[in-house]
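>>> Give me coordinates for this.
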Amino acid sequence: MRQRIEAIRSDPNYDIRQFIDTVAADIRDLERFHNISISPTRRARFEEYYKSSLSSLQDFPFQHLNQDGKIDYLLIQNFLERGLRQLGLTAEKDEKTEPLLGFAPGIVGLCEDRQNMKKMDGKKGAQDVFEIEKLIAETRIKILAEEITVDKTSAYRAARTVDELRARLEEWYGFFSGYDPLFSWWVKDPYAKVKKQLEELPAVIRKTLVGIDPEDNDAIVGDPVGREGLLAELEAEMIPYTPEELLEIGESEYVWCEAEMKKASRELGYGDEWRDALEYVKNLYVEPGSQPDLIRFLAHEATEYVEKHDLVTVPRIAKENWCMLMMAPERQKVNPFFLGGTNIIVSYPTDTMEHEDKMMSMRGNNIHFSRSTVFHEMIPGHHLQFHMMVRYKPHRNMFTTPFWIEGWSLYWEMILWDKKFPKTPENRIGMLFWRMHRCARITFSLKFHLGQISPQECIDLLVDKVGHERATAEGEVRRSFAGDYSPLYQAGYMLGALQLYSLRKELVESGKMKEKEFHDRVLQANMMPIELLRAFLKDQHLSTEFKPSWRFYDGR
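Just a heads-up that it's a prediction; the model follows:
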């Protein structure tokens, strides 16, 4: 890294993107090699790397970089600082699981010795595995005797860690077994016993300490990050609001949506009983086998609209090259609605599903719900977005943020609403359902991570306040807390859209920028926190001490 800095000093035009590419490659290599999440060695190595990279970054001549270069500097600085903070928060969580993982250091030590290519002594390896098996057995006895007290979240996290350790130990055994005769002679029997213990322990933890039936594959638990965790994430996303303030924004937007729902409901003859109007719209679905035709029509409709009104550049390749796939029934448990991006993946019942599940899927993917989903996922939403991301500043793809990714697609739901794209009350109810859903996502995800509500209460909230089918609500909550999404991901839809909406007011409605230029520049800037995007588009003065301060929401 220091050699690269010398190159910077001798060449003032050195591109900071090379530094970013190096960090991205280094992180991939470190994650591949240090592949045990709870390893103290892993944590120490990442901490060292983040700190040394931040030190190297300070050698860049920030004041001589152009605006794009300064944005890149701030993005990688934020990325590295976020990584450091996350190490500390993760360490605190891991510490709470230690009463259940007294045997873990032994497994970690064996696996890391293999990674470092230390010579294996079969006899010693057998004794190490034997001691590990004894510790696991003791832990199991203590769990069943209720002698270990941990909170449910930490217990669930520990069970996942045991699964991870079992996989790593299996790699360790597979590396030597059969290739080293003495190793196999010594280790085969103790390894078979420890493997069995590691396979059984997660179920014991989940049943006894978490309260989950081991046979229940649909249980939703999640891993709340707490208020401090949310504040750390908000800092990284450059959102100068507290979780409590964001909850107020979600409620304010919900109130607006409900008022608009009532207007549409009155037009359909249901008065203020908008849930009755919603039930009517849910039953406006196409017959089995016809959903692909509907999706193709809706995709072309939205693309033609944005092109006709000159709202955003749609490259021919983006318009022509997308495919449609059908979602498997098992996957629909987690993704009850469409997915999109390069392709659109259609959620619709198959002949293997039970009757009740078929009806809930058809109602949940009705004509008017699907209308918003299609342009959210395709053009001008994610498909166009992903097309541009690999063509403009692709080095920024590592700075992933739901506020830019998901905010962009939901922002288009707001813009097309303002432009009266929905022509009928049924159309409007379809669009409003999704906006209410995104308001509710702020509420249920933040309250869950604050420890205020359970996953079941999140499901009830989606059913009661938004009008979800219970099966689709369960799928949404399961997807939110499965561990694949950051704590702010679900809130990022609405909040990111509101940020872009506010930025559009500043730049387009003020006459400083044409609408198409605004949208094209947002896409061509690629991923970043929206406040940093605002600074870039407005050509604001930047320094290495940049801190978020933009209060983007002015209420309803």
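>>> contacts and neighbour counts: CA atoms only from here.
Will do.
>>> Show the end-to-end separation of stretch 55-72, please.
Taking Cα to Cα, to the nearest Å, the first and last residues of stretch 55-72 lie 16 Å apart.
>>> Buried residues of stretch 323-342, list them for me.
Using 16 or more other Cα atoms under 10 Å as the test for burial, stretch 323-342 gives 326-327, 329, 332-342.
>>> Out of these, which two sit at the greatest distance?
Spatially, the most separated pair among the buried residues of stretch 323-342 is K333 and T342, at 21.7 Å (Cα to Cα).
>>> circling back: kindly reformat the buried residues of stretch 323-342 as a markdown table and extend each row with distance to G125 and secondary structure.
Putting the buried residues of stretch 323-342 into a markdown table (distance: Cα to Cα, whole Å; DSSP: H, G, I helix; E, B strand; the rest coil) gives the following:
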| residue | distance to G125 | secondary structure |
| --- | --- | --- |
| M326 | 49 | strand |
| M327 | 46 | coil |
| P329 | 45 | helix |
| Q332 | 45 | helix |
| K333 | 43 | coil |
| V334 | 41 | coil |
| N335 | 44 | coil |
| P336 | 47 | coil |
| F337 | 50 | coil |
| F338 | 50 | coil |
| L339 | 47 | strand |
| G340 | 48 | coil |
| G341 | 48 | coil |
| T342 | 48 | coil |
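>>> Identify, from those residues, the entry nearest to E237.
Nearest to E237 among these, with distances taken as Cα to Cα, is G341, at 22.6 Å.
>>> The residue lying closest to the closest one once chain neighbours are set aside: how many residues sit nearby?
Distances taken as Cα to Cα, 6 or more residues apart in numbering put H383 closest to G341, at 4.2 Å, once the chain neighbours are dropped. Here the number of neighbours of H383 (other Cα atoms under 10 Å) works out to 24.
>>> Following up with a second sequence; could you model it the same way so I can compare the two?
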Amino acid sequence: MRKFLLSFFLFIVISQSVKSQNSEASLLSPFITQYQADENMFNRKYALKRSDEYFKRMETFYTDWLSKLKLLSFDKLTTNERVDYLLLKRDINVDIRALKQNETEFANTKFTVPFDNILIDFEQKRRVGTQQNGKETAQKFQQLIETINKTDKAFENGSLKINPVQANWAQQTVNQHITVFTEAYKFYDGYDPQFTKETKKVYPEVLEALKNYSKTLGKSAKLSIAKDDGSGIIGNPIGRASFLDLLNDEMIAYTPEQIEAIAMKEFAWCDAEMLKASQQMGFGNDWKKALEKVKTAYPELGKQPELVYELANEAINFVEANKLITVPQLAKEGWRMRMLSPQEQQFAPFFLGGESVLIAYPTQDMTEDAKMMTLRG
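Model prediction:
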């Protein structure tokens, strides 16, 4: 237990020290800030993410940013700035790939929303504040209802065939239309008398049709959701190619098979070390008994904070004595401790670390089972 705690504190000390050393000003900082701000702005402005307009605008945005990065002289950048450059470029390329994947899904399911042209036209005019004729808009809304209901019926009777994954995507698209359409309508409702008078009755009918269609799609979409295999982790397989992309994004130069082989090798090492520890503790090869012994080894009541403070300083002394890393004085002085509440201990039953070390220990009002769970870590 003590070795585990010490290892944890070593990780915290090194992490905080690296953060401190990498805090120097970077030429890329304004670029990173601007990129994030601009991207967020576009995502707010173009609330409907399932439209040709959005995909075209964001593709231009990402392409322009890659061109902007090319204007920087990489050779003249400091080491930290080069890291920022490569990470920003990586993030942009990741965003481009995600955009293309979404655009492909959009193209493959566009037939499920044959009525979206009316909704998109209505939202685009709202965006620039164009006054919309009430009678004409009411007629379009009526046409919209008919097309939605027709599509809904076609899906119900099987003449419109889509698989569960497409249904899931289509439902998300319809729900997005509901949100955007509602906001766009409220922009005019009550502020333009002629618009309000002519559309007041038909507007809720449009919403009802959209919501009914979303529910219909949802029945099939449920089948696309992966079921719990007992691990408690629910998700859909992404496939080897996408997994390789994710590994590449994280700059992990290994294939899934290589990672699995490394994991099995390290797992075997862990098994061997566990047996060594079990033997040293006098339990022979019965590592389960040794583990149970460790689980019941904990400080006396009220002594946990003192142990945490002691181990933190031991970790600092260890890395400095072995000249592993330089720990800035402010990093030594700035870290602090606080106790985790009983509620927090339900999902963090040991302790968490960073600039603040959050300590888990039983409180008087916890149940006996909860107390023992915290003590066992």
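>>> TM value for the aligned chains?
Once the chains are laid over each other, their TM-score by TM-score structural alignment, normalised by the length of structure 2 reads 0.70; 340 aligned residues with a Cα RMSD of 4.4 Å.
>>> element containing R82 of structure 2, please.
helix 79-109 (DSSP states H and E).
>>> So what touches the next helix or strand after that helix?
Helices and strands here follow DSSP H and E; after helix 79-109 of structure 2, the next one along the chain is helix 116-127. When contacts are defined by Cα atoms under 8 Å, 6 or more residues apart in numbering, helix 116-127 of structure 2 is touched by residues S51, Q131, Q132, K140, F141, L144, H177, V180, F181, A184, F187.
>>> mind listing which of the residues you listed are in helices?
K140, F141, L144, H177, V180, F181, A184, F187 (DSSP state H).
>>> and those, which are buried?
Among those, those buried by neighbour count (16+ other Cα under 10 Å) are K140, F141, L144, H177, V180, F181, A184.
>>> now those as a markdown table including distance to I262 of structure 2?
Supplementary listing: those in a markdown table, determined by distance: Cα to Cα, whole Å:
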| residue | distance to I262 of structure 2 |
| --- | --- |
| K140 | 61 |
| F141 | 60 |
| L144 | 57 |
| H177 | 47 |
| V180 | 48 |
| F181 | 51 |
| A184 | 54 |
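>>> farthest-separated two in the residues you listed?
K140 and V180 (16.6 Å).
>>> Where do the strands of structure 2 begin and end?
Under the criterion DSSP state E, strands of structure 2 are mapped to 336-339, 351-352, 356-359.
>>> where's the alignment partner in structure 2 of L144 of structure 1 relative to L207 of structure 2, distance?
The criterion is TM-score structural alignment: under it, L144 of structure 1 has E156 as its aligned partner in structure 2. Relative to L207 of structure 2, E156 of structure 2 is positioned 19 Å away (Cα to Cα).
>>> N285 of structure 2 now?
Using Cα to Cα, N285 of structure 2 is found at 67 Å from L207 of structure 2.
>>> ok, which pair from the ones in helices among the contacts of helix 116-127 of structure 2 is furthest apart?
When those are compared pair by pair using Cα to Cα, the maximum separation belongs to L144 and F187, at 19.2 Å.
>>> quick revisit: do I have it right that the match of L144 of structure 1 meets T216?
Yes: with contact defined as Cα atoms under 8 Å, E156 of structure 2 counts as touching T216 (7.3 Å).
>>> neighbour-wise, which of the two wins?
Regarding E156 of structure 2 and T216, a neighbour count based on other Cα under 10 Å identifies T216 as having more, with 17 against 14.
>>> Pull the contacting residues for that one.
Contact analysis of T216 of structure 2 by Cα under 8 Å, 6+ apart lists D152, F155, E156.
>>> What of V202 of structure 2?
With Cα under 8 Å, 6+ apart as the criterion, the residues that contact V202 of structure 2 are A138, F141, Q142.
>>> go again using 10 Å as the cut-off
If you count contacts by Cα atoms under 10 Å, 6 or more residues apart in numbering, V202 of structure 2 has them with T137, A138, Q139, K140, F141, Q142, I145, E208.
>>> How much space separates I16 of structure 1 from E304 of structure 1?
With distances taken as Cα to Cα, I16 of structure 1 is found 39 Å from E304 of structure 1.
>>> So for these two, which residue has more residues nearby?
The neighbour comparison of I16 of structure 1 against E304 (other Cα under 10 Å) goes to I16, with 21 against 15.
>>> you'd agree that one is up against Q67?
No: with contact defined as Cα atoms under 10 Å, I16 of structure 1 does not count as touching Q67 (11.9 Å).
>>> Okay, K295 of structure 2 and F8 of structure 2: tell me how far apart.
Computed with Cα to Cα, the distance linking K295 of structure 2 and F8 of structure 2 is 17 Å.
>>> How many neighbouring residues does the closest residue to W287 of structure 2 other than its chain neighbours have?
Nearest non-adjacent residue to W287 of structure 2, counting by Cα to Cα, 6+ apart: S278, 5.2 Å away. A total of 20 residues lie near S278 of structure 2 under the criterion other Cα under 10 Å.
>>> before we move on, what about the one 4 residues further on?
Applying other Cα under 10 Å, we find 11 residues neighbouring G282 of structure 2.
>>> do the same with A167 of structure 1
For A167 of structure 1, the count of nearby residues is 15 (other Cα under 10 Å).
>>> can you tell me how far the counterpart of it in structure 2 sits from K211 of structure 2?
Taking TM-score structural alignment as the alignment basis, one finds that A167 of structure 1 is matched in structure 2 by T179. Distance of T179 of structure 2 to K211 of structure 2, computed by Cα to Cα: 11 Å.
>>> what does R82 of structure 2 give?
With distances defined as Cα to Cα, the gap from R82 of structure 2 to K211 of structure 2 amounts to 49 Å.
>>> again with Q304 of structure 2
Computed as Cα to Cα, the Q304 of structure 2 to K211 of structure 2 distance reads 54 Å.
>>> Please apply the same query to Y185 of structure 2.
Look at Y185 of structure 2 and K211 of structure 2: by Cα to Cα, they are 16 Å apart.
>>> Could you do K3 of structure 2 as well?
Noted for K3 of structure 2: a distance of 57 Å to K211 of structure 2, by Cα to Cα.
>>> same question, T112 of structure 2
In this structure, T112 of structure 2 and K211 of structure 2 are separated by 14 Å, where distance is defined by Cα to Cα.
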